[in-house]
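> Sequence first, then the predicted structure, then my questions.
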Amino acid sequence: MILYHGKIYDNSEQNRIISKLKEDLYHSIQYKKPINRDEVIEACDSLAKKVLDGKFDDIVKPFLKTFSISYERFLTMAMMFSREGLSYKCKIELSDEEKIIADRFVRKIYPLGILLHIAAGNVDGLPAYSVVEGLLSGNINILKLPSGDTGLSIRLLSELIKINPALADYIYVFDIPSVEFETIKSLAKLSDAIVVWGGDEAVCAIKSMADITTKVISWGHKLSFAYAVTEATDEDLKGLAKHICETNQVLCSSCQGIFLDTSSKEEQIIFAKRFFEILKQVNKELGLADYGMRAQNAIRLYTEKLENHLTANTIFMEDGVSVVCSDDNILSLSYMFRNVWVKRLAHEDIIPVLKPYKNHLQTVGILCPDLNKRKSLIEKFALAGLVRITEASEMSRFIPGEAHDGLYPLREYSRIVEIPIY
């Protein structure tokens, strides 16, 4: 489906619509009134209320099931569209919109102009929210939907335009297959910036398509983990287990595994067994993961056991959850869906081991009862390159005004214009 000037068209209309897109975009920039941010916030707030009232349950509930997201967590996500959440976000990210410099000129914030959003399919790359961020910064937004999109994004954005028809000239959505390089390239050429959600390959592919005059803003896939001392409390471990089960480890901020502050394999195995028992219990309390997810991982874990004589890994598994102990300290993706690794990483090795991962690092959840040691660990992780340091139970929290991967999106989508004072 295509969303164009507030109306939905079949994909067969794609070439015709794109052929006149440049004229439409430039006309909006030249003749249309700039977006009123307060009106965008009000429209988003109305949309959030409709979602929370169940008006979109026919498409929301399958979406939640696909990603095994609890309804309670979804309510928190929906608050990202609320008046309070968006107003606070703008206050934090665009707090210095207009300033007089040296009594000679005014510094103003303008939108980049036209943003092309290349959306990812994972939950925290929710395409509709990326477009909302573009609107809040005053931009015209072209959204390329991810493959396998459920239809939720185009439904939400269509409703947003119904609430405020003035937004129709600032939102365009296309369902273009990623293999249509020339089509994507033509949209990229029209854009002032390309906002890419995805892994390294996706970012590299888009950079190869982008014109030298087009800015590329990448929100790449990140890895997050927990860091525990052997004295970590059962309460903290239970909070981490709950986070793992609630997110199913599909978010960039989800815990993939646990680095343990030790050089002892014996301590590592004792800790892993302890956490496994807690994870198993929390898994039962919250309800098992989707059967398809468990079946897929059952094959992987069976293979892991078969290769155990080669890897020397210690594996604890039951009821669709597992904890795998390995001897390496490589930061890696887990099997996900309630399956974690435990690796040894003494605190003095944090920076040399993690620094090479650079921009792939996102969140670390710390489990350390000793306040002074926790402060020392926080400093080490900040220097290593982590951009979110939290309690283990809050690794995937949603708080308005938080930076995204260490940056403020609304600032990334804006530019500074200096104007003389007359």
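Nice, I can see it. Everything numeric in this text was worked out from a predicted model, so none of it was measured.

> going forward, measure contacts and count neighbours with C-alpha atoms only.
Will do.

> quick one: which helix or strand includes Ser224?
Secondary structure from DSSP states H and E places Ser224 in strand 223-228.

> contact partners of that strand?
252-261, 331-333, 360-368, 392 (C-alpha atoms under 8 Å, 6 or more residues apart in numbering).

> Distance from the chain centre to it, please.
Strand 223-228 sits 16 Å away from the centroid of its parent chain (C-alpha atoms, centre = their mean, to the nearest Å).

> contacting residues for the closest residue to Ile29 other than its chain neighbours?
Residue nearest to Ile29 in three dimensions, not counting chain neighbours: Gly113, with 7.7 Å by C-alpha to C-alpha, 6 or more residues apart in numbering. Counting by C-alpha under 8 Å, 6+ apart, Gly113 touches 29, 138-140, 191-192.

> Whichever helix or strand comes after the strand holding Ser224 - contacts with which helices or strands?
The first helix or strand that comes after strand 223-228 along the chain, using DSSP H and E, is helix 234-247. With contacts taken as 3 or more C-alpha pairs under 8 Å, 6 or more residues apart in numbering; DSSP states H and E, helix 234-247 sits against helix 265-286.

> Second structure for comparison follows:
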Amino acid sequence: MRKTSATRTTAPSAQNAFKAQAGYIPGMEANGIHRQTLRFEAHGQCVEVEVLRPTPAQLATLATSIIAAQKQLAALPVMEIVDAIDRSIARMLEADTPERREIERLLPIISGFSPEMTRLGINACLKAFRRPQLLRFLVEDFGDPGLLDDFRPRPKGGWTRACGPALLAHVWAGNVPGLPLWSMVAGLLVKASGIGKMSSDEPLFASWFAHTLAEVDPRLANALAVVWWPGGDTGLEQALCQHADVLKVYGGDSAIAAWQRRLPAGKRLLAHGYKLSVGLVSGTALDTRQSQATARQAALDILRWDQQGCYSPQTLFVERGAQVSPSEFACHLAGELATLEHTFPRRALALEESTSVAHWRQTLELEELRGEAIELLGSTDAPWGIAYMDKPQAPLPTALNRTACVMAVDSLEDAMPLLAGQRAVLQTVGLAASPEELFRLAPLIAEAGATRICALGAMTTPEPGWHHDGRFSLLDLVRMVDIETSAETAAEALASYRN
């Protein structure tokens, strides 16, 4: 059974381009699948990635094969699947393997992020999927992971089992490397086979994991496929929707709506679209000893992946009345971003992104000229931008790419009505506050619509088993099957040993 290579590369050609292949298809000859080349340039280097682009008929055949392989996956104890994932992640964390070296060389060129940010980001992502974390993942949603293996007794009587979908389809965004791991691992844990559509912006990570998993445990080799096609290919999208039981989509609202229209009735769409995240800084974090460290944590949340993740803060509400004022905190934050730029330089922006940043600055400059209490920190050519606002308003979507607003408030409670106005898109709130303030503010933050509260500085590294957008990572994928007490009682009446 031949499998396509995940990330095989060669030395740069005469055109100074590395060559790589992405995608993973078990049980089908690679030569039978069309390859299309995606070209990436950054840091003065180029990568040409050949991705696997099936026809609708090939995708339908692949889906049928993957669904058949799910029966073998379903028969495995969930703890053996956990061990296979853990061993795969351990191999991916090894710094000296050829595959890891190639990934560290290629991902910065493909994503544009700095090599150091990419290396640290890969490690942070992979460490979230080791065995201890996977067990927490399972217990968080199921309590008893044995529900995935067999019927388990219920406290009120009867029995219950959790059954994963025969085919879980993934449509990944490419804004943050490593994003596909969340849905791929979740699918495997509930014993669902999977077909993933790679992003045109980052096609390597999912391929790397699928290839590694197949080598580590051949019993799982046929349970995954990773392919590519450009968005809007009606035939391929219809073929995927026709065969998938559950479709998990990461992307913009328009893309999610398009996938929803293609999904037949009775099938489920689990979507993760646009979200807005903010930071809250209490006066207890703004004394002369703590304020600089608080500013650095906020700066790290802003610069990691250049705010491309939904959990990255775009606005920070900062409390007045402390030793360090909100305006001074904004200056500390600007200084930290300038300092960290030397270690983690911002990636080169596309024309559309540069235009968005310029427009963001121009809009705020006009407001400043009209007498609004706004101060822009950072020169127009700085790879970051901070806007300080003495009068708070609703959290503002920024231009991302290390742009943020700092808003002064008399108390953090004053920010709650402003957060509530963004209820539909509010996700993560990063908090720098005392324990008393944490538990006083948490109910108000929850009431405002947020789905995650974490420490400032930890916004971009969600914990294993987090409730992404307020939903369950694993429970949303399964259907629960109950054996009611009546069935058990009736069966007893028909037993060979009945009275």
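Right, received. Where do you want to start? All of these numbers come straight from a predicted model, not from anything done at the bench.

> Overlay the chains and give the TM-score.
The TM-score (TM-score structural alignment, normalised by the length of structure 1) is 0.86; 416 aligned residues with a C-alpha RMSD of 3.1 Å.

> about what we covered before: tell me which residue of structure 2 lines up with the residue nearest to Ile29 of structure 1.
By TM-score structural alignment, Gly113 of structure 1 lines up with Ala166 in structure 2.

> nearest residue to Gly457 of structure 2 other than its sequence neighbours?
Gln297 (4.1 Å).

> can you map out the strands along the stretch 301-422 of structure 1?
Counting by DSSP state E, counting those that start in this stretch, the stretch 301-422 of structure 1 has strands at residues 314-318, 321-325, 339-344, 361-367, 388-391, 414-420.

> which residues are in contact with the fourth one?
What it means is strand 361-367 of structure 1. By C-alpha under 8 Å, 6+ apart, the list of residues contacting strand 361-367 of structure 1 from outside reads 222-229, 232-233, 236-237, 252-255, 374, 381, 385-395, 405.

> Any of those buried? List them.
Buried members of the contacts of strand 361-367 of structure 1, scored by 16 or more other C-alpha atoms under 10 Å, are 222-229, 232, 236-237, 252-255, 374, 381, 385-395, 405.

> quick revisit: so where is the strand holding Ser224 of structure 1 in structure 2?
Matched against structure 2 by TM-score structural alignment, strand 223-228 of structure 1 falls on residues 276-281.

> Against structure 1, what's the mean shift for the matching stretch, could you check?
Superposed on structure 1, stretch 276-281 of structure 2 shows a mean distance to its aligned partners of 1.4 Å (mean C-alpha distance after the TM-score superposition for structure 1).

> Please apply the same query to stretch 329-336 of structure 2.
Averaged out, stretch 329-336 of structure 2 is 3.2 Å away (mean C-alpha distance after the TM-score superposition for structure 1).

> now that stretch, how far from the chain's geometric center?
28 Å.

> List the buried residues for it?
So for stretch 329-336 of structure 2, counting by 16+ other C-alpha under 10 Å, buried means 329-336.

> Kindly report the same for stretch 36-52 of structure 1.
So, applying 16+ other C-alpha under 10 Å, buried residues of stretch 36-52 of structure 1: 37, 40-48, 51.

> cool, and stretch 164-184 of structure 1?
Buried-residue list, stretch 164-184 of structure 1, by 16+ other C-alpha under 10 Å: 164, 166-176, 183-184.
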